[in-house]
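Chemist: dropping a prediction and its sequence here:
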Amino acid sequence: MGTDQVAGPFVVTGQRARQMRVVPAEVLKRLYTRSDAKGFIQTGAHLALLVLGGWLVLATRGTWWVVPALLLQAVFVNTLFGAMHESVHYGSFKTRRFADILAFFSGAAILNNAGFYRHYHMAHHRYTQDPLRDPELITSGTPRSWSNYLFRISSIPFVMIRVRDIFLFPFGFKGDVDYIHQSAWPEVRRWGRLLLAFYAVLIAGSILLQTTAVLWVWFFPLLVGLPLLRLYLLCEHTLCPNSDDGFANTRTTLSNPMVRFLMWNLPYHAEHHLLPNIPFHHLPEAHQHLRPHLKFVARGYIQVQGEILRSLGRSAA
């Protein structure tokens, strides 16, 4: 359990159904439409960036230019979180099999069992900002001091939890996980075994071919970029109230077009939480309908991090 839970009781407003009707029904029907073409274009573009970033890393090994190349590839690798997230919602493609394939490989790239993440994330949606039932708060809490903040950003807690997922779940061990339904565990185990087999193939192939390319193209950039992803994710709900108020318990951060592209429009996060069945390519339009009602809309992630940093230690005063 996270050492720093969000302070304060959970407030039930009962307004969720009314809030979801803010977008007209005829508009919502169109916004719910998924697209294989949009998914392939988005996936192909991100894959092209990964290939480019990997080539730059390999081409600059042995020089100082490898440092910016690794940083660039770190961004490309860690933003695969957006692809995994959209895919567990089945919003990346109209064809669910395509979404499952993308969920598996994008999840594997960031040390996630996407089968487990699907159920973890659905519980997060169901109990957003409820300190006793939201898995994000149960496992991580909210940083209330500099030490908690830095430990969170270090990604050490993330790596520890992912090691559990990778090595325990395939064999039926659940650890301390009690926030997903028992019926979900067969799927979690199945995806966990596939994930472990995939990593084994990567390691065996690298040994047989006597190459460190996988380390340079994927693993090193992954480690370099983990803190960046933690900083990003921390902005989604931190400092939002413990409430079922969909207009207030989640933050939208507008950022810039490149961030929105790499993260599959996930920065439109309040819109996504309120209407999670809207696929990524329709979230900008959903934002136009919902923005007047949203309590937390930030211009960028630096702004939000500044607010978080200024809040550290305040609750303990």
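Modeler: Structure's in. What do you need? Residues are numbered from 1 along each chain as shown.
Chemist: hey, let's count contacts and neighbours off CA atoms from now on
Modeler: Fine.
Chemist: all strands for this protein, in order.
Modeler: Ranges of strands within the chain are 252-253, 297-298, based on DSSP state E.
Chemist: most packed of these?
Modeler: Ranked by mean neighbour count, the strands of the chain are led by strand 252-253 with a mean of 25 (mean count of other Cα atoms under 10 Å).
Chemist: and here is the other one:
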Amino acid sequence: MSTARINTSELLSPSQLAEVRKRSNLRGIWLVLHAWGVIFGSMALFVWMPNPLTFLLAVMLIGARQLGLAILMHDGAHGNLTENPKLNMFLSQWLCAYPMGAETMAYRRYHLQHHMNTQQENDPDLILSAPFPITKKSFRRKMIRDLTGQTGYQQRKSQIMNALALGGQGKEMSAKERALHYWNKLGRATLAQVILFAILAASGHWYLYFALWVLPLLTWHMAITRVRNIAEHAMVPDNDDPFRQARTTLAGPLARAFIAPYWVNYHVEHHLLMWVPCYNLPKTRAYLIANGYGDKMESKKNYLDVLRMATSRPDDEDGPGKLVHNARRRVAGTFDEGFSSAN
């Protein structure tokens, strides 16, 4: 069963609605340029001052902006990134989705099911929040797998094998059919990787592609994506209440830089008004609070609070549960649909 819907005219006044739903071509372009500026700037910082500290800083900043590219792709999937639809799709696909190995329209088809059935049995992202709470030991194991690249490697391996149609009916494909299947699944994403490698090679620093693009993608990006998934829907108070079936986590400057880029933390607001551009979500929250809805919205003051709650299961109950195993398998199996996380 789908959850109850709220008429947006009940939440905001006509003037407030008109203000928060405005989309800006310049703002959308700026956000995409900002993400890539931070990525290339972090690489340049390491080249200028090569040491363990600048390398670690670059990995974390780039991993966070890689998540940022996925967030901007998500906005593009909603048609929110820019006012011009063609520009919205170009930015979302070529500068956000393809570099991340995703595809905007495939993600959109998957993701809209999440919005239509949030926290219900047919929510495709329910499996990401259902296993919680877990134990601290379980969470540590997950973070170790994320930060050592094991999770990212398994997801990308599954994605590539699926694109190559290895296994199942794919065994009967001809070489031409297999090549076409790969192109349809990952061809443009592969081209984006080649372009990125060529840019770095032309700068005289080809190794940065592996050290400061692939490595952050497989490590820090995976870890903070897990934290974000937990924060958005794990252990929400009421699966049937639009104000309480998602969570907004307040984030300061450091959290926004390293964990929650581009206002991704405003998740209740996004679910209430999914056509609001990410850059208008803070204003949307301010209006909702001013209109008397602040106490109704599920919120946490920071990500540590969320993780404490999500890891509240006693350690003596630790053990690999069937639901957790299925969740891990489901995420790996759906990664090629786009950006496999709850937005």
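Modeler: Right, received. Where do you want to start? Given the structure is predicted, the values throughout are model-derived calculations rather than measurements.
Chemist: related to what we said a few turns ago, export the strands of structure 1 to CSV and tack on distance to D165 of structure 1?
Modeler: Compiled in CSV, these are given as follows (distance: least, Cα to Cα, whole Å):
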stretch, distance to D165 of structure 1
strand 252-253, 29
strand 297-298, 33
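Chemist: against R226 of structure 2, how distant is the aligned residue in structure 2 for V67 of structure 1?
Modeler: Aligning on TM-score structural alignment places V67 of structure 1 opposite L56 in structure 2. In this view, L56 of structure 2 and R226 of structure 2 are 19 Å apart by Cα to Cα, to the nearest Å.
Chemist: same question, A202 of structure 2
Modeler: Taken as Cα to Cα, the span from A202 of structure 2 to R226 of structure 2 is 34 Å.
Chemist: higher neighbour count, these two?
Modeler: The residue with more neighbours, out of A202 of structure 2 and R226, is R226; 16 against 10, by other Cα atoms under 10 Å.
Chemist: now R126 of structure 1: closest residue in space, sequence neighbours ignored.
Modeler: D134 (7.8 Å; Cα to Cα, 6 or more residues apart in numbering).
Chemist: the one you found: what's it in contact with?
Modeler: 123-128 (Cα atoms under 8 Å, 6 or more residues apart in numbering).
Chemist: rerun that using 10 Å as the cut-off
Modeler: By Cα atoms under 10 Å, 6 or more residues apart in numbering, the contact list for D134 of structure 1 reads 120-128, 141, 179.
Chemist: need these in TSV with neighbour count and distance to H237 of structure 1, can you?
Modeler: Formatted as TSV, those follow (neighbours: other Cα atoms under 10 Å; distance: Cα to Cα, whole Å):
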residue	neighbour count	distance to H237 of structure 1
Y120	19	16
H121	20	14
M122	17	16
A123	18	15
H124	21	11
H125	17	12
R126	13	14
Y127	18	13
T128	25	9
G141	22	11
Y179	15	19
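Chemist: among the residues you listed, which one sits closest to V188 of structure 1?
Modeler: When these are compared for distance to V188 of structure 1 (Cα to Cα), Y120 comes out closest, at 10.4 Å.
Chemist: that closest one and L137 touch, don't they?
Modeler: No: here Y120 of structure 1 lies out of contact with L137, judged by Cα atoms under 10 Å, at a distance of 11.5 Å.
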